[in-house]
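Asks: turn this into a model:
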Amino acid sequence: MTANAVTQDDKLIDDWLSIVDSVERAQRRMLIDIERSGVSPATFQVLQLLLRAEDHRLPMSRLAKSLSMTGGGFTKLADRMARDGLIDRRHSDTDRRVIRAQLTEQGEQLAIESVQRFRESLSDYLLPSMSPATVHALAQAMNALSDSLATEFITGLDESVFEVVATPRDPSLPDRRSGRNGREPWTDAQRAAHRAALEAEIEAAENATAAAPTPPPSSDLPSHDPHFGTIE
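Replies: You can find the predicted model right below:
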């Protein structure tokens, strides 16, 4: 391999790692306000997908694929959201094999609030550096990459791994079904503590990224669960 080829390979690695690092940092920052309200990033993804869907409902398998999760992993997330009163799970009227998740009234309200917070974060932290056209072009490139990997990362997932479960509410979980807009408001002390913890986590992650050496290129692909889609 020539010196020029090595330089080009190194540049490609640097460019890709720069993209990954920048997106991860931006996403962490833009999710802070949502996490302050007690909504995890994965829960937010489900909420915004269901909010935009017809009748605010989608098949569980489609949601799992959108989040690149196994059937078992997504079932656990859906269990938590159902216990929090954010979604209901029902069999499809046209195909009993299909399980659909649907926003409850409380879930719809939380989804609207969370999406609005995220839009404000986009305006504050993304648009000053990138135009909507640039974001769209980047999204198209990433979608092409995602499509090329879809058959490798998401295979064998069907509705048989999901169940409609009537789970009693876990009393140890925060009760979102009381208080303003169906949720108990946080105290000032809780907000301050949560914000400090998030900012400390982001700072630690950024420091670790800056200090870590660039890993050597590897031809090894990540291994994948051969039982993808089974309940864990």
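
Asks: rest of the way, CA atoms for contacts and neighbours
Replies: Will do.

Asks: how close does the spatially most central residue of the chain sit to residue 138?
Replies: By C-alpha atoms, centre = their mean, the chain has its centre lying nearest to residue 42, at 3.7 Å. In this view, residue 42 and residue 138 are 22 Å apart by C-alpha to C-alpha, to the nearest Å.

Asks: now for the host helix or strand of the residue nearest to the centre of the chain, which elements pack on it?
Replies: Assigned by DSSP states H and E, residue 42 belongs to helix 41-52. Applying 3 or more C-alpha pairs under 8 Å, 6 or more residues apart in numbering; DSSP states H and E, we find helix 41-52 packed against helix 32-36, strand 57-59, helix 71-83, strand 99-103, helix 105-121.

Asks: most packed of the ones you listed?
Replies: Among the helices and strands packed on helix 41-52, strand 99-103 has the highest mean neighbour count (mean count of other C-alpha atoms under 10 Å), at a mean of 24.

Asks: ok, and what's touching it?
Replies: 47, 50-51, 55-60, 86-92, 159, 162-164 (C-alpha atoms under 8 Å, 6 or more residues apart in numbering).

Asks: hmm, back to that, what angle separates the helix holding residue 42 from strand 99-103?
Replies: 90 degrees (axes from the mean of the first three to the mean of the last three C-alpha atoms, to 10 degrees).

Asks: now helix 41-52 against helix 105-121, angle please.
Replies: For helix 41-52 against helix 105-121, the angle by the same axes, to 10 degrees is 100 degrees.

Asks: and this one, please, so the two structures can be compared:
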Amino acid sequence: MTVTVTAGESGEAISSEELAVWRMLQRAQVRITRVLETDLLVEHDLALASYDVLMQLSESPDRRLRMNDLADRVLLSRSGLTRLIDRLQRDGLVEREACPSDARGLFAVLTDGGAVRLAEATPTYLRGIRAQFLDVLDAGELRQCAAMLNKLFPAPDGEEIPG
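Replies: You can find the predicted model right below:
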């Protein structure tokens, strides 16, 4: 039986099946994220958000990003990122540097210690992705998943996830 759910007088109707798919997607993301977070905390005393920041910096030229650009790449608010960078800086994993072209701008810069910590944690992170996601889907399902994600979130430069 299909039940239609509406969001008030002007809301679009969503079937119960559509809503169930949306909720499954949310639950899958939360479950996988929790496992990755737990593994990184237990094995490396590193939260998933911290890992993400270190990874984004490591993949950037000169291991640095403007704070605004970094905030756009990670799943944190600007204030949340500022607090996280404070902690990472206290731990010696990240430094802040002034932006020479903008007196108000700041760079977050990955330190050598941060690069070492990231290198130590990366096998745990990749193992978690493999166990919780990649090994669960076959090659065809992964291609379908890539096609759906490209449809939902097209890359700004037009480059698609290989599928």
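
Asks: can you give me the TM-score here?
Replies: Between these two chains, after superposing, the TM-score reads 0.76 (TM-score structural alignment, normalised by the length of structure 2); 144 aligned residues with a C-alpha RMSD of 2.5 Å.

Asks: counterpart of the helix holding residue 42 of structure 1 in structure 2, which residues?
Replies: Taking TM-score structural alignment as the measure, structure 2 aligns residues 48-59 with helix 41-52 of structure 1.

Asks: quick one on the thing from earlier: could I get the helices and strands packed on helix 41-52 of structure 1 as CSV with distance to residue 150 of structure 1?
Replies: Output for the helices and strands packed on helix 41-52 of structure 1, formatted as CSV (distance: least, C-alpha to C-alpha, whole Å):
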stretch, distance to residue 150 of structure 1
helix 32-36, 28
strand 57-59, 18
helix 71-83, 15
strand 99-103, 22
helix 105-121, 26
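
Asks: of all those, which lies closest to residue 207 of structure 1?
Replies: In terms of C-alpha to C-alpha, the element of those nearest to residue 207 of structure 1 is helix 32-36, at 17.9 Å.

Asks: hmm, who's touching that closest one?
Replies: With contact meaning C-alpha under 8 Å, 6+ apart, helix 32-36 of structure 1 is reached by 40, 41, 44, 114, 117, 118, 121, 191, 194, 195, 198.

Asks: can you give me the distance of the residue nearest to the centre of structure 1 to residue 208 of structure 1?
Replies: Residue 42 of structure 1 is 23 Å from residue 208 of structure 1, where distance means C-alpha to C-alpha.

Asks: for residue 34 of structure 1, same thing?
Replies: According to C-alpha to C-alpha, residue 34 of structure 1 stands 24 Å off from residue 208 of structure 1.

Asks: and for residue 7 of structure 1?
Replies: The gap separating residue 7 of structure 1 from residue 208 of structure 1 is 26 Å, by C-alpha to C-alpha.

Asks: re the thing from before, from residue 98 of structure 1, how far off is the residue nearest to the centre of structure 1?
Replies: Taking C-alpha to C-alpha, one finds residue 42 of structure 1 at 22 Å from residue 98 of structure 1.

Asks: got it, and residue 80 of structure 1?
Replies: Residue 80 of structure 1 sits 20 Å away from residue 98 of structure 1, going by C-alpha to C-alpha.

Asks: same check on residue 211 of structure 1?
Replies: To residue 98 of structure 1, residue 211 of structure 1 is 47 Å away according to C-alpha to C-alpha.

Asks: you'd agree residue 15 of structure 2 is up against residue 4?
Replies: Yes - taking C-alpha atoms under 8 Å as the definition, residue 15 of structure 2 is a contact partner of residue 4 at 4.4 Å.

Asks: remind me, longest helix of structure 1?
Replies: helix 3-30 (DSSP state H).

Asks: structure 1: which residue goes with residue 150 of structure 2?
Replies: Structural alignment (TM-score structural alignment) places residue 150 of structure 2 against residue 140 in structure 1.

Asks: could you look up the SS state of that match?
Replies: Secondary structure for residue 140 of structure 1, judged by DSSP: H, G, I helix; E, B strand; the rest coil, is helix.

Asks: give me the number of residues near it?
Replies: Neighbourhood size, residue 140 of structure 1 [other C-alpha atoms under 10 Å]: 12.
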